[in-house]
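Just a sequence and a predicted model for now, questions to come.
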Amino acid sequence: MGKKALLRTLKTILVMALLFSTGTMVSQKKNKKNKEDKTEEVKDSVKSSKGKKYNDLIKQGTFKKGLFNTIQVKTDLYLEINDSLFQREFLVVNKISNVPLPVNDAGLNKGMNYENKIITFHKDLVAKKVWVKSSEPKVSSPVGDAITASVNSNFSESIIEVFDIETKNNDSTSVVIKANKVFDGKQKSFNDVLSNIGFGGSVKSDLSYIESVKTFPKNIVVKSQLTTSVSEGGPALSVTIGVTSNIILLDKVPMQPRFADNRIGYFAEKHWYFNDSQHAVLEKELITRWRLEPKKEDIEKYKKGELVEPKKPIIYYIDPSTPKQWRSYIIEGVRDWQVAFERAGFKNAVIAKEPTEADTDFDIDDVRYSVITYVASQKSNAMGPAVVDPRSGEIIESDIIWWHNVMTSLQSWMRIQTGAIDPKARGNKFSDEHMGEAIRFVSSHEVGHTFGLKHNMGASFAYPVESLRSKDFTAKMGGTAPSIMDYARYNYIAQPEDNVEAITPKIGEYDKYAIEWGYRWYADQTEEHTELNNLIAKHQNDPLYFYGEQQDRDSTIDPRSQSEDLGDDAMKASEYGLKNLKRVVSNILEWSYDKDESYYETGKLYIGAIGQWNLYNYHVLNNLGGIYLNTTVHGDNKASYVPVPAAIQKRAVAYLLKNTIAIPEWLFFNPILDKTNPLQDSPLGPYEYTPYTLARELQYGLFYSMLSDDRLLRMTENELFQRNGTKENIFTVTQLFQTLRQNIFAPTIQNKSLTILERMTQKNYVDVLIVSTNKIFEKTDAKKGIQLNENLNMPQLCDYLDDSKMARNINQSSLKRVTEVTSDKKGELNQILQLLKSKRSIGNQETKNHYFDLIQRIERALNNTL
């Protein structure tokens, strides 16, 4: 194309662009005017044609004023939304209000919060609709930054519901919507109860309805009865669940958040921060806590160190259905926290009371009331969850769920752990006073969760074992550990001659420290950051203030942070525990005696004692291949990963060889078996274990855990990265196998005939090596043993929290086929094989049969291993 032709073409394009632009602008102006005219027409139409309908609704129905004015016309529920509430943030909180037996039996009960979400309402007069949007408010950016526009686009709200505008009020400052569908089960947008509780399916709308509605200045409470059909291979079963939906108006300005520090244990909400000046997005966690602030007139007193009452205290109400004899103990468990909040500068910060006639609006399901809900159920548990504003971590409300049958767990703990030293803890039924003190302890523990505190499983490691035998020390420290948030139950270490009286968990020094860190008020964020760091630094080397994360029971890495343990030396603590456990077992028949009753209580107490023995086994075992995991920061001069010293690991193996691998006959073969086997409850009634089967499976489970790939890999890595290079400081996998083989096969080496239990132990050891080496055998008895261990552990509380997900995740599992572990296990099998071949003709016939069997198993396994 020539130069002149190019110019003509460009000129034509420019003219066309100008014409198009002008036409577009005219068209846009016309559309804008038409839209404005249409909006005015809609406004006039709604006002004129609907005004009469608004008055008719008021006349026909029941009108209540509140956050949303409500109008109930027969079975229809209308909500009147004021213009000032559009685009404000609300929190929908859904709870269970009542359940039939099948749901109760599944562990779902009144008071349980199953679904929360942030919503906003948006008025659209053109479409005559109210749109409802939802979002996860986990992202922030400064208002003036350029990136904020991108944040808004990339983390936008989603539409979850829409309502027709039925009418407007007489002065056009609010609109009315018909809200039935989001509360009666037709739509899942506000309340998807079946999916959230794991039932699935859909609500039968013809068998469901809105039961009642209450409206208050900052929230609305809607109760519904929702019915579904459940079929488990048989006839369909109709199940109706009562649910309550709260819609809460959130503050325009959220509470000032406090950022989490992994050296102290608080539940937290994740949050992302964007700004123009950063090189990467900043991810922080906001701890969950109540908004506890001094009154304006008390701020100066507070800053000077005077105790002041908070602007709004934390109040817990006792469920009126709680048996009267337990109420005072539950209340005392809450009040015990006063001393911790005084450390944070507040007096009378925590209040527990029974509702009175003055509490005219009291409703357990109303989110304005934090309630300790008493549940009639056979489940033995308690839990303390909280409803949280995800924008800031502010705890808005909490419902502690207290299952009636939790007392069975308390009685089991006390009988088995303290029966040897406390006569009050021996019978089939305790006095109300003795049980009440146990209830008080559980109340304090669960309330601690509602303040935002996580389990601190490292607290129990703070006290020396011998100190727990001291009457003076335990009286001074006031409990079994410096935190009631540990699972440090009762003092099983103290011996009868020690005369220790303080044997129950209490609120301790860590708890006071944690509350001070989480709740001390600061007007200035810079000061807050500095002072909180100083508080942690001040105590970082004192074991009383150590925080240890809860770990998965099947993959514990740090032996300091274990559940149900006591003291700083698991071997020594367990030896003392066994002494007391022997005393308990020798008295089980006497303590469980109840004239003309069956031996059910005897069998239950017996299996509880076996469970306690098994608990000690794993407290000890987790020292083998263990690593002390320290949460470190720059400048604290602490090592993040410290292998458990070799001497401690060797002591752990010695304990297990003596007390576990050599099955204790005093526990598994005793006069109790003349009357009953160990009994465990099941849905089909008591389940009996024969002693040989139980001992065999528990021993197998221990071997399986002891020789797990992850444990052996940690031992290998400890050897590889030992800094000073001296063999005295490490315990190798080779040394472990050599120690086990020399003990387990000692009778074989000595040319003796084997007893049944000796043959059992050798078979278990060899089979675990085979199963964990040869993938073909992976689905054998291994899983049974592991499941049984869990079943026999002592009762657990608040396991709903699933804290194991919060433990540190260290990857040691990749490419196991090319690690030393495979070679070590094959080598151990070969060592055993050569020994057995040399002894195959020695011993009685049962021993020879046993050797023949093991030789064939090992040869087949080694030949089949890939």
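Happy to help now that I have it.

Please make it C-alpha for all contacts and neighbour counts, starting now.
Noted.

ranges for the strands of the stretch 1-150 of the chain?
62-64, 69-73, 76-82, 90-98, 113-124, 129-135, 139-140 (DSSP state E, counting those that start in this stretch).

Redo those strands as CSV? Include distance to residue 29 and mean neighbour count.
CSV is the format used below for these (distance: least, C-alpha to C-alpha, whole Å; neighbours: other C-alpha atoms under 10 Å):
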stretch, distance to residue 29, mean neighbour count
strand 62-64, 44, 15
strand 69-73, 39, 21
strand 76-82, 32, 20
strand 90-98, 37, 22
strand 113-124, 21, 19
strand 129-135, 25, 19
strand 139-140, 36, 16
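
and the gap between residue 218 and residue 330?
29 Å (C-alpha to C-alpha, to the nearest Å).

neighbour-wise, which of the two wins?
Neighbour count, other C-alpha atoms under 10 Å: between residue 218 and residue 330, residue 330 has more, with 25 against 15.

Show residues contacting the helix or strand containing that one.
Element membership of residue 330 [criterion: DSSP states H and E] is helix 324-335. With C-alpha atoms under 8 Å, 6 or more residues apart in numbering as the test, helix 324-335 has contacts from 318, 350-353, 432, 436-437, 439-444, 447.

ok, and here's another one to check against it:
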Amino acid sequence: MKKQLFALLYLYFGVCYSLIAQPSTGSSDRIAAFTAGMERNPGFLTFYWDAKKGKVWLEIDKFDTELLYYPTLAQGVGSNDIGLDRGRLGQEHIVQFQRSGNKVLLIEPNYAYRAITSDPLERRAVVESFAKSVHAGFEIAAEEGNRVLVDLTPFLMQDAVGAAQAIAQTKQGNYKLDPTRSAMYLPRSKAFPQNTEFETIITLTGDSPGAYLREVVPTASVVTMHQHHSFVQLPDAGYKPRLFDPRIGYGGMEFFDYATPVSQPITKRYISRHRLEKKDPSAAVSEAVKPIVYYIDPGTPEPIRSALMEGTAWWNQAFEAAGFRNAFQVKLLPPDADPMDVRYNLVQWVHRSTRGWSYGASIIDPRTGEIIKGKVTLGSLRVRQDFLIAQGLIGKFDSDSSQVNAMMTMSLDRLRQLAAHEVGHTLGLPHNYIASTQGGSTFGRASVMDYPTMVAKIRSGGQSGPAIDLSDAYAKGIGAYDKWSIRYGYEQFPNGANEKQELDKLVQQMHAAGLTFLTDQDARPEGSAHPLTHLWDNGSNAIDELKRVMEVRRLALSNFTEKKIPAGTPMATLEEVFVPMYMFHRYQVEAAAKVLGGQSYTNALRGDRSTGPDQPVLATVPAAEQKRALDALLLTLTPDALAVPASVLALIPPRPFRYNPNPREVFKRRTGITFDPMGPPEAAAGMTLRFLLNPERCTRLTRQSVANGQMPDLETVLTSLIVATYGPSGKGSEPTKAKGYDAEIRRMVQRKLVEHLIQLAASRDVDGAVRSGAHNALMTIKGNYTRKWGANTAFRNTDEYDDHLHWLIRQYEQNPSTIASTTPLTPPEGAPIDPGQEWLAPDCDWTGFDR
């Protein structure tokens, strides 16, 4: 009996103790009791730090209230190829906390589908038709009044930016989060009045690390970085969204509006822009209620820092054109400011192991398109690549140091333009790749949102002969198109004005000034069609500019000596300087190739031709211009254009110990450690042939001749290519095969042409007419230009026949699917030598990934 009594008393007191230790949910001091001894951080979302357990407890008092959440990468990996850079922005999300019993869900509504109407039932029908996303669920640990406390730590301890996925996608290994090696980072976990920030140390572990990862991580099986989480108060309802117009470039948001009348488009498109309002709306020019301020990373060294500040400040010229005085400002980030803080638009200086892209991205309000934070990432090694190009063009490392100053001046001019370019993305602007052909001068330069290449001119050098001049390498200041685009996005119209009509007037006036807009989809594909829309080109005419660039290239190669590198530098490193000189024509070749089968067009709206300038909606490039382009391109395949000067071949020995090059910065070779004299010609010839014989371009050639018999067709182009490569065909006795460097280059080009034609003819993805044309061209080569097996054979009357080509074509005829072509030697990486490729996808969508 006594044992039973003691058992009952034990049970009774145990229950009482349990109730005391864990008071009822109605207790008014439960949160205070639960968090006793923890560090309290009051702010937008108040949180507590439990140092003993390494946990973050979040106090939630905002239920069913929308806020903005986004992750960022506070400390990166350092590889341009993997893309995990310091400051990389993740995707923004509208979220809200919803309570259900003893649980809180973090829910993201679906803003891609809406009903813009005052009818709540109509809005509810759309909400219930599409899925939403629950990002996290939390058990309530304590509560007090309308406030609850949850453990936020598991949510923070995740790979929020998708680093493991990025490593896998770039084939750098299979990695996963290791919670035992991950923890909170308190110095950058803070609560502010309008935002609350958390930072974590995240460790990924894995195996089979790739070369990019091994290059930048001290122990490649363990990758540790800092990831940041931001919870931000959304802007108030004072922002007015602005309609998108395809004739002028703006990124932004779009959604389905199911309240739209059936007679109107259901997709609504709006631009992204910062909120900017005049202090005096009635004034033609007024100060802003709240200026747009961009802050420069104080970790940027001089003189680069000043150059970035100057280039960023160029945008004030555009805002002045839009009616604002001193509305765009540039400052140095204060020492006590957190770069992750949403209140700071930031231009950040990022280091990588190799040169790489720069980014311009933004965090926007997905409901309206309002830009909340602009973020620019500039790679520090880019300036060294620009200096290297200037080194090859005008460098002369002897007693005179003037060239060094000129090279640095050019490099800083490029950085100014790059800063302006990337900041332009954060203001809402995408690329405008037709701008380099517009603007009223030989070299256009109508927009910093184009990808520019340096303008290298040839000037008379007196007794010393012609010389390359870089004094006008890059434009200085904002472009004419940029002013129109900022006016479209930010100009404030008088009260009572019809905004849509006023915006349409702006676009029509821009067109009347000779300015248009075409972007990535019009320029990036190798088979794209517009003859004026290219990356890293110059000049109002792609053909004339190719001829001019080839002259600059010829002079640069003829002047190339050991003085292109400083004394005391290994001679083998001359190759890094030589590469951009030899490939100096690469982007202009691509530009000229687009003239073949090219079509000019604009993003026209119905009515433009009657209310604006007479701009054709679509027009094929004239036949004479296409013929000029073909002739200019064929000249890039001659031995004279492709041969490496003998003086240069004698200057580049194998690499010395511990001077292994980055494989992307030197020519590929088949000669082992020695410089391959056939490597550069093969890379350049293959490049021209790839552009000329692009399947989409070849298909357009077949189509344009059907629509208009005066236009060059594919057969004409292939015949010209064969004659330029092989020479006129004929009969004669078997000759002795020529020897020498030029003859070998000619034979290499012939082989490359056959291999490209076989690829076209054998591919199932290529249009049938193109395959037929490529097949006929192969038969022409076989019949007229290669050794035939048997007696009384016909040979061409020159000395460059090739038994191997005859054999290769026979293999194609017998079994085209098994042709074993030689793996081509492709050119070293070109981009980014000038542009800021925003990491679009990596790219470039408009938010700024220029790839």
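Good, I have the coordinates. A quick note: this is a predicted structure, and the numbers were derived from the prediction, not measured.

How close are the two chains, by TM-score?
Once superposed, chain against chain, the TM-score is 0.80 (TM-score structural alignment, normalised by the length of structure 2); 744 aligned residues with a C-alpha RMSD of 3.4 Å.

what's the helix holding residue 330 of structure 1 aligned against in structure 2?
Under TM-score structural alignment, helix 324-335 of structure 1 corresponds to residues 302-313 of structure 2.

closest one to residue 238 of structure 1 among the strands of the stretch 1-150 of structure 1?
strand 90-98 (14.7 Å; C-alpha to C-alpha).

Pull out the buried residues from the match of helix 324-335 of structure 1.
Across stretch 302-313 of structure 2, burial judged by 16 or more other C-alpha atoms under 10 Å covers 304-313.

for the residues you listed, which one is nearest residue 209 of structure 2?
For the buried residues of stretch 302-313 of structure 2, the closest approach to residue 209 of structure 2 (C-alpha to C-alpha) belongs to residue 304, at 34.5 Å.

Can you give me the distance of the closest one to residue 528 of structure 2?
Noted for residue 304 of structure 2: a distance of 36 Å to residue 528 of structure 2, by C-alpha to C-alpha.

Could you list every helix and strand that the lengthiest helix in structure 2 packs against?
Secondary structure assigned by DSSP state H gives helix 402-426 as the longest helix of structure 2. Judged by 3 or more C-alpha pairs under 8 Å, 6 or more residues apart in numbering; DSSP states H and E, helix 402-426 of structure 2 is in contact with helix 304-313, strand 359-364, strand 371-379, helix 382-394.

run the last query once more with 10 Å
helix 304-313, helix 315-321, strand 345-350, strand 359-364, strand 371-379, helix 382-394 (3 or more C-alpha pairs under 10 Å, 6 or more residues apart in numbering; DSSP states H and E).

deepest of the ones you listed, which one?
strand 359-364 (a mean of 30; mean count of other C-alpha atoms under 10 Å).

which helices and strands does it pack with?
Using 3+ C-alpha pairs under 10 Å, 6+ apart, strand 359-364 of structure 2 is in contact with strand 67-75, strand 88-89, strand 345-350, strand 371-379, helix 402-426.

okay if I get those as CSV plus distance to residue 117 of structure 2?
Output for these, formatted as CSV (distance: least, C-alpha to C-alpha, whole Å):
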stretch, distance to residue 117 of structure 2
strand 67-75, 22
strand 88-89, 33
strand 345-350, 34
strand 371-379, 24
helix 402-426, 31
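
And these: which comes nearest residue 239 of structure 2?
strand 371-379 (10.4 Å).

biggest separation within the contacts of helix 324-335 of structure 1, which pair?
Among these, 350 and 432 lie farthest apart (C-alpha to C-alpha), at 25.5 Å.

Pick out whichever of these two has more residues nearby.
residue 350 (20 against 11).

And the more buried one? What does it align with in structure 2?
Taking TM-score structural alignment, the alignment pairs residue 350 of structure 1 with residue 328 from structure 2.

Looks like its match contacts residue 295 (just checking).
No: judged on C-alpha atoms under 10 Å, residue 328 of structure 2 makes no contact with residue 295 at a distance of 11.1 Å.

just the strands in the stretch 101-250 of structure 2 please.
With strands called from DSSP E, counting those that start in this stretch, the stretch 101-250 of structure 2 shows them at 103-108, 113-114, 133-144, 147-151, 174-177, 183-184, 190-191, 195-207, 222-232.

To residue 765 of structure 2, which of those strands lies closest?
Judging the strands of the stretch 101-250 of structure 2 by C-alpha to C-alpha, what sits closest to residue 765 of structure 2 is strand 174-177, at 32.8 Å.

ok, average deviation of the closest one from structure 1?
Following the fit onto structure 1, the mean deviation recorded for strand 174-177 of structure 2 is 3.9 Å by mean C-alpha distance after the TM-score superposition for structure 1.

chain center to that strand, what's the gap?
Here the centre of strand 174-177 of structure 2 is set off from its chain's centre by 26 Å, with C-alpha atoms, centre = their mean, to the nearest Å.

Summarise which helices and strands that strand is packed against.
helix 163-169, strand 195-207, strand 222-232.

Export these to JSON lines and append columns for mean neighbour count.
Shown next, in JSON lines, are these (neighbours: other C-alpha atoms under 10 Å):
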{"stretch": "helix 163-169", "mean neighbour count": "18"}
{"stretch": "strand 195-207", "mean neighbour count": "21"}
{"stretch": "strand 222-232", "mean neighbour count": "23"}
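
circling back to that earlier point, which among the strands of the stretch 101-250 of structure 2 is found nearest to residue 268 of structure 2?
Closest among the strands of the stretch 101-250 of structure 2, using C-alpha to C-alpha: strand 113-114, at 10.0 Å.

Where in structure 1 does the closest one fall?
Against structure 1, strand 113-114 of structure 2 falls on residues 139-140 (TM-score structural alignment).

mean shift of the matching stretch relative to structure 2?
Averaged out, stretch 139-140 of structure 1 is 2.5 Å away (mean C-alpha distance after the TM-score superposition for structure 1).

Map residue 549 of structure 2 across to structure 1 for me.
Counting by TM-score structural alignment, residue 549 of structure 2 corresponds to residue 577 in structure 1.

List the contacts of its match.
Listed by C-alpha atoms under 10 Å, 6 or more residues apart in numbering, the contact set of residue 577 of structure 1 reads 416-418, 491-495, 566, 570-571, 612-613, 616.

For residue 516 of structure 2, grab the count of nearby residues.
Neighbours of residue 516 of structure 2 (other C-alpha under 10 Å): 23.

Is it in a helix, a strand, or coil?
What DSSP: H, G, I helix; E, B strand; the rest coil gives for residue 516 of structure 2 is coil.

thought it was touching residue 432?
Yes: the pair residue 516 of structure 2 and residue 432 passes the contact test of C-alpha under 10 Å, sitting 8.4 Å apart.

Which residues are in contact with each of those two?
In contact with both residue 516 of structure 2 and residue 432: 248-249, 446, 481, using C-alpha under 10 Å, 6+ apart.
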